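1. fold the following.
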Amino acid sequence: MGRTSKDKRDVYYRLAKENGWRARSAFKLLQLDEEFQLFQGVTRAVDLCAAPGSWSQVLSQKIGGQGSGHVVAVDLQAMAPLPGVIQIQGDITQLSTAKEIIQHFEGCPADLVVCDGAPDVTGLHDVDEYMQAQLLLAVSNPGSPCPPLVPLGHLSLGFTLSHLSCPQALNIATHVLKPGGCFVAKIFRGRDVTLLYSQLRVFFSSVLCAKPRSSRNSSIEAFAVCRGYDPPEGFVADLSRPLLDHSYDPDFNQLDGPTRIIVPFVTCGDLSAYDSDRSYPLELEDGSGYKYTPPTQPPISPPYQEACTLKKKGQLAKEIRPQDCPISQVDVVPQPTP
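-> Next up, the predicted model:
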């Protein structure tokens, strides 16, 4: 397959390169904003699990371009600089990171916190949903034992909250988000997502599940749009322990009465927009000829960097197939004389 094959299959991947976005996920945040006006009145925004920076790009253009807007991007991975974006290479499970965010905002809390981080998915939906749930369900009741925290470095590009793709994304948001603020995070929709919705409603007056048109229908990802941050009376944010109780009953999904939350499901994006699950020709409607566009910002330190270096030097080990091995004279079985 040539280098144009993905451009043909994934139109948002191609459009992201043509429009200068670092990743196709930029369209997801743009479509969420079209539906919910996330950036209206926002002057301070935080992008968690930011690398490689497509959501930070959107925030810098929508908020940073207002002059008084400030955007802080946080990730353990190195990220190429972006104009109008303050970068923190730190761990969102640490209180020092939350303090540094507030310091960049001159002591003021954020109006908006977004997170598009995710664990490395396996393709097994039950496993991926469980991993997402454990990443989010990192909040225990006071006095209960605290499970090991998941470092941000274990999260890869792409999510947040089956929940939250960063377990601590909601936790750190409680430290830096102002009352009435908005929180947007990737989720994996599964059979146990009802519990997640109920837990989010503890902290926010409004919770919706949104599916942007640029998110493939074949993907179980969606985004929790939480507005009106209003923590319970007496709640004290504490990054030293997770937020929600991890020792739930096996039948925890059988919620009823006031504990059962039915969250509206909303699709985002114009119906005339491109379909993320469809293959498009390389020449689109405007009649302009196709020209290959390289990625806007290649990863700075990808996990496959060493393999790429070895491949360029011809030192990458290759699998030896039997048909590639020359047949020696010893291996030749003499045929009987007729």
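2. can we go C-alpha only for contacts and neighbour counts from here?
-> Will do.
3. distance check, P232 against A51.
-> From P232 across to A51, the span is 32 Å (C-alpha to C-alpha, to the nearest Å).
4. ok, now R22?
-> Here R22 is placed at a distance of 9 Å from A51 (C-alpha to C-alpha).
5. OK, contacts around V74?
-> 46-50, 87-92 (C-alpha atoms under 8 Å, 6 or more residues apart in numbering).
6. just confirm it is within a helix.
-> No. The assignment for V74, made by DSSP: H, G, I helix; E, B strand; the rest coil, is strand rather than a helix.
7. nearest residue to W21 other than its sequence neighbours?
-> Computed as C-alpha to C-alpha, 6 or more residues apart in numbering, the closest residue to W21 that is not its neighbour in sequence is S54, at 5.9 Å.
8. can you report how many residues neighbour the one you found?
-> Here the number of neighbours of S54 (other C-alpha atoms under 10 Å) works out to 26.
9. re the thing from before, give me the more crowded residue out of P232 and A51.
-> Ranked by neighbour count (other C-alpha under 10 Å), P232 and A51 place A51 first, with 27 against 10.
10. mind listing residues that contact stretch 297-316?
-> Identification of contacts with stretch 297-316 by C-alpha under 8 Å, 6+ apart yields 22, 52, 77-80.
11. out of these, which two sit at the greatest distance?
-> Taking C-alpha to C-alpha as the measure, these span a maximum distance of 15.0 Å, between R22 and Q77.
12. could you point out the longest strand in this structure?
-> Counting residues, the longest strand found in the chain (DSSP state E) is strand 177-188.
13. the strands in the chain, which residues?
-> 44-48, 70-75, 85-89, 110-115, 118-119, 155-156, 177-188, 204-212, 221-229, 265-268.
14. output the contacting helices and strands for the fourth one.
-> Using 3 or more C-alpha pairs under 8 Å, 6 or more residues apart in numbering; DSSP states H and E as the contact definition, the elements that strand 110-115 packs against are strand 44-48, helix 167-176, strand 177-188.
15. one more to line up against the first:
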Amino acid sequence: MGRSSKDKRDVYYRLAKEEGWRARSAFKLLQIDDEFHLFGDHVSKVVDLCAAPGSWSQVLAKKIYFARPETERHQAKIVAVDLQAMAPLPGIIQMQGDITQLSTAQKIVAHFEGDQADLVVCDGAPDVTGLHDIDEYIQAQLLLAALNITTHVLKTGGTFVAKIFRGRDVTLLTDQLRLFFPEVTIAKPKASRNSSIEAFVVCRNYEPPPGYVPTMINPLLDHTYTDFNQLTGPNRFIVPFIACGDLSAYDSDASYALDEDYQYHPPTEAPINPPYQTALARSGRSESEHVAKIAADLEQTQLTES
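-> Sure, this is the predicted structure:
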């Protein structure tokens, strides 16, 4: 989000700041919900994997926890899991843990008092390198790790939503998901840029294979085959693709003129210790002194070059 000025002008970036969402990705989950109706009355126990900084947890709290009467909110339990610490959110049970560890799955189920989740979501993604093959491979492993822990905590008939990179070997991933979910769809919200290979896989009606025992020991991905495009017939599934988002929604890649009566709204959650202020504090100078030093350094540089 801090890479270039295009991100700063993005309509969803501005809306997220004004409405108090921790990241623009909140709109992706909202648009997926508009299309697939994830948050029905039957959904009361939810797990948010790779939750930091917490925008999806905010959506879950709004749609599941705060949507209930105050006397019934204790029935809703939302567990947010991430390796990093996250600022507290009302209605969210936060947990630091590794989603590849069995102990993490056991702690999640313990929060549900032995019950299992109705919905598991995961917006996790690696720090992209720009090397697409590597990025797609790491994302695939992260998705399978999320699926692995989901088999421990999701109840039969539940729903799983996760980020996926639509790369060359995406067929293998969707085939793995179809082993556990009879209904698999790839969704592309309008809040997700067209230039990005990012999409979201929506898996519904969880039904593990007969006799399957969840385990964290063996990976679900089998590397026996290398060219998955050779699969034909029933062994190669064509996964439906849906571009989701309300017809009146903004397009992430489009530019929109501000209305004449537009008024600036400051962020609901102001930044904590802005980097510029932190740099000033460390230097021990006031802002005017800092600007004067920059001007002096620039003048000295120009004299040296001349």
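16. angle of the longest strand of structure 1 against strand 221-229?
-> 160 degrees (axes from the mean of the first three to the mean of the last three C-alpha atoms, to 10 degrees).
17. give the aligned range of strand 177-188 of structure 1 in structure 2.
-> Mapped onto structure 2 using TM-score structural alignment, strand 177-188 of structure 1 spans residues 154-165.
18. mean shift of that stretch relative to structure 1?
-> Compared with structure 1 after fitting, stretch 154-165 of structure 2 has a mean deviation of 0.3 Å; criterion: mean C-alpha distance after the TM-score superposition for structure 1.
19. name the surrounding residues that touch that stretch.
-> For stretch 154-165 of structure 2, using C-alpha under 8 Å, 6+ apart, the contacting residues are 38, 116-125, 136, 139-140, 143, 150, 197-208.
20. in ChimeraX, select just the buried ones from these.
-> Of the contacts of stretch 154-165 of structure 2, the buried ones can be selected in ChimeraX as follows, counting by 16 or more other C-alpha atoms under 10 Å:
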select :38,116,117,118,119,120,121,122,123,124,125,136,139,140,143,150,198,199,200,201,202,203,204,205,206,207,208
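21. from the centroid of structure 2, which residue is nearest?
-> D123 (2.2 Å; C-alpha atoms, centre = their mean).
22. please pull up the equivalent of it in structure 1.
-> For D123 of structure 2, the aligned residue in structure 1 is D116 (criterion: TM-score structural alignment).
23. how much space separates that match from S288 of structure 1?
-> To S288 of structure 1, D116 of structure 1 is 33 Å away according to C-alpha to C-alpha.
24. if we can go back for a sec, how about a markdown table for the strands of structure 1, with distance to I102 of structure 1 added?
-> Output for the strands of structure 1, formatted as a markdown table (distance: least, C-alpha to C-alpha, whole Å):
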| stretch | distance to I102 of structure 1 |
| --- | --- |
| strand 44-48 | 10 |
| strand 70-75 | 10 |
| strand 85-89 | 12 |
| strand 110-115 | 8 |
| strand 118-119 | 24 |
| strand 155-156 | 23 |
| strand 177-188 | 10 |
| strand 204-212 | 21 |
| strand 221-229 | 17 |
| strand 265-268 | 31 |
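25. out of these, deepest packed?
-> Looking across these with neighbours counted as mean count of other C-alpha atoms under 10 Å, the highest average goes to strand 44-48: a mean of 28.
26. what about the helices in the stretch 1-150 of structure 1?
-> For the stretch 1-150 of structure 1, the helices defined by DSSP state H, counting those that start in this stretch cover 5-9, 11-18, 26-36, 54-62, 95-104, 125-136.
27. just these: most buried one?
-> Using mean count of other C-alpha under 10 Å, the stretch among the helices of the stretch 1-150 of structure 1 with the greatest mean number of neighbours is helix 54-62 (a mean of 23).
28. angle of that one against strand 110-115?
-> In terms of direction (the same axes, to 10 degrees), helix 54-62 of structure 1 departs from strand 110-115 by 150 degrees.
29. ok, now which ones touch the aligned partner of A145 of structure 2 in structure 1?
-> Alignment note (TM-score structural alignment): A145 of structure 2 maps to Q168 of structure 1. For Q168 of structure 1, the contact set (C-alpha under 8 Å, 6+ apart) comprises 92-93, 135-136, 138, 239, 242.
30. farthest-separated two in those?
-> Farthest pair in the contacts of Q168 of structure 1 (C-alpha to C-alpha) is L135 and L239. Separation: 13.9 Å.
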